[in-house]
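Engineer: heads up, no residue letters with this:
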């Protein structure tokens, strides 16, 4: 089983008429999307998050159950569900405004961290749950505790509207890097964290910090991967873009699923991967991200919907 950790929320998409502003609510949050994406790719997975006991929290719980995501690590709270107001640019890129002060998914504390059995082979942390408190410190504690025992993955997914102080992001990402095995970041993440420094230079510095595999996504241009094998670049299939919401989460889900299918469930196995195998894996993940861009919202693909799957 793979354990995903972080926020679960509702994205609100607004449409404006002359007399009113109407919102369509969709379930989301990068870790929530990732857990669903893994389940859709046939991976046993669970989500560790604080989940509201309100009606929205119950809908999130029911959706996870329908998708086949294990709910044993959901921690219910008498607190509101985070809401995210989403605006799409003309090119389909999302911009987010978060409303989550004292919300349930931020309230995970150290006492909520589960004692994990041998069936849990990997753990993921990412997005604004890295920097929101107390959840951020709790997830860092878990990553540090499980380092060397399970495969640890990280996706910074930097959201300045959730935490505008980029120094907070830099410090927290650095702390997670020190114990993470696989890191996926977008070009936008890298530019926000380290303006003026190329993605390749940043990726190599992360390898020097101890990460085993670094993948930098480049939108329609595909992705680059860095590791002991050197550097590879994988193209992404061309699609008619509806929007890019959830594309990074689909990429990460396919990356983790691909590692699992290849038996790469520990750091030692990760270190043995060669350039050709990493290229195949990265291309599969890029195809998953592209498939998500072809439809509205974070509607992550199943295996048969990914070009070149197999």
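Structural biologist: Received the coordinates, thanks. Because the structure is a prediction, the values reported are computed rather than measured.

Engineer: CA atoms for contacts and neighbours, from now on please.
Structural biologist: Noted.

Engineer: Show me where the stretch 1-150 of the chain has its helices.
Structural biologist: 30-40, 55-67, 135-146 (DSSP state H, counting those that start in this stretch).

Engineer: from these, which stretch is densest packed?
Structural biologist: helix 30-40 (a mean of 27; mean count of other C-alpha atoms under 10 Å).

Engineer: Quick one: work out the angle between it and helix 55-67.
Structural biologist: The directions of helix 30-40 and helix 55-67 differ by 20 degrees, with axes from the mean of the first three to the mean of the last three C-alpha atoms, to 10 degrees as the criterion.

Engineer: And helix 30-40, what does it pack against?
Structural biologist: In terms of contacts (3 or more C-alpha pairs under 8 Å, 6 or more residues apart in numbering; DSSP states H and E), helix 30-40 is packed against strand 2-5, strand 45-52, helix 55-67, strand 122-126, helix 247-261.

Engineer: Run through the strands of the protein in chain order.
Structural biologist: 2-5, 9-16, 21-28, 45-52, 74-77, 83-88, 94-99, 122-126, 151-155, 182-186, 213-217, 223-227, 230-234 (DSSP state E).

Engineer: Tell me the helices and strands packed up against the third one.
Structural biologist: Here strand 21-28 is seen to pack against strand 9-16 when contacts are counted using 3+ C-alpha pairs under 8 Å, 6+ apart.

Engineer: Next, the angle from the strand it packs on to strand 94-99.
Structural biologist: 110 degrees.

Engineer: also this one, for the comparison:
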């Protein structure tokens, strides 16, 4: 467990999300799961840096400004253009992505050990950059807590068996792992989410959390603990960034030594606040605290 003041190094991609809906102009939002996670941590008051790639273009400037506006330290290698994704929303606000992205992060070292490291999504499994990410994690994992979110993108994962191998390598390097039921269904077709989570615990993590969309989330710990939290009912604007907000709040709560039930309550509430508004727009610490108080009172009535 890390201190709430410990610096978190997030490693992974930034993506300009081009949100497209019928009958409306395109809207560009800063995105990318690791970038969203770093932003969400900073909004909750956690010192965070993002090791990533950005182009010297309008999208790159938009994303950098967005991250730096909340205090995220951006450590970016310059690439020809900032990765992008066209995001199409269905009638329920659920997002489908079409990517234009590469990941070529060069070998990187750190001057000092971070308090924690988070890796995830495209940057953790896409070569040639993934080799640099994993080498960095392997070097520092004995001195920093490691968290991981596979955030599976089937269109970018390649052949399933190889994707599973890469994901499981990341799981084995991690102390805390979060996945969605959709991630697990793609990785392990036909296997119940809880069975997959239990198997991941045997690879090394002390905690595996699984989000279930409208059904909330559950988490399993290596000491045999299990908790489940229902989703917080809200009017959904879109689901962009919900899982990243969940992960940020989960890490934030764990750093304060919150018990597993409390961690899940904070995480599902943060996700609910995010889906209630457009784009990857996670809550501040004050918003999360207010929402937790509001939902707690409502549940007591």
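Structural biologist: Everything's here; your move. These numbers were taken from a predicted model, which means no experiment stands behind them.

Engineer: Put one on top of the other, what's the TM-score?
Structural biologist: Overlay of the two chains. TM-score (TM-score structural alignment, normalised by the length of the second structure): 0.90; 285 aligned residues with a C-alpha RMSD of 1.7 Å.

Engineer: Let's have the strands of the first structure in TSV, adding mean neighbour count and distance to residue 273 of the first structure.
Structural biologist: Listed next are these as TSV, based on neighbours: other C-alpha atoms under 10 Å; distance: least, C-alpha to C-alpha, whole Å:
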stretch	mean neighbour count	distance to residue 273 of the first structure
strand 2-5	26	20
strand 9-16	18	36
strand 21-28	16	32
strand 45-52	27	23
strand 74-77	19	34
strand 83-88	19	38
strand 94-99	16	34
strand 122-126	25	17
strand 151-155	25	14
strand 182-186	23	13
strand 213-217	25	10
strand 223-227	24	9
strand 230-234	17	11
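
Engineer: how about the helices and strands packed on helix 30-40 of the first structure, which one is nearest residue 299 of the first structure?
Structural biologist: Residue 299 of the first structure sits nearest to helix 247-261 of all those, at 8.7 Å, using C-alpha to C-alpha.

Engineer: which residue numbers in the second structure go with that closest one?
Structural biologist: On the second structure, the counterpart of helix 247-261 of the first structure by TM-score structural alignment is residues 242-256.

Engineer: got a list of contacts for stretch 200-210 of the second structure?
Structural biologist: The contact list for stretch 200-210 of the second structure, computed with C-alpha atoms under 8 Å, 6 or more residues apart in numbering, reads 168, 171-181, 193, 197, 217-223.

Engineer: Let me fix that, I meant to ask about stretch 156-168 of the second structure.
Structural biologist: 122, 125, 126, 150, 187, 200, 203.

Engineer: From the chain's centroid, how far away is that stretch?
Structural biologist: 18 Å (C-alpha atoms, centre = their mean, to the nearest Å).

Engineer: Buried residues, that stretch. List them.
Structural biologist: Under the neighbour-count criterion of 16 or more other C-alpha atoms under 10 Å, stretch 156-168 of the second structure has 156, 157, 163, 164, 166, 167 buried.

Engineer: Also stretch 236-251 of the first structure?
Structural biologist: In stretch 236-251 of the first structure, the ones that count as buried by 16+ other C-alpha under 10 Å are 236, 237, 241, 243, 244, 245, 246, 247, 248, 249, 250, 251.

Engineer: Need those residues in TSV (columns: distance to residue 218 of the first structure).
Structural biologist: Putting these into TSV (distance: C-alpha to C-alpha, whole Å) gives the following:
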residue	distance to residue 218 of the first structure
236	9
237	12
241	15
243	15
244	12
245	14
246	14
247	11
248	10
249	14
250	14
251	11
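
Engineer: Tell me the one of the residues you listed nearest residue 85 of the first structure?
Structural biologist: Out of those, the member with the shortest distance to residue 85 of the first structure (by C-alpha to C-alpha) is residue 245, at 12.6 Å.
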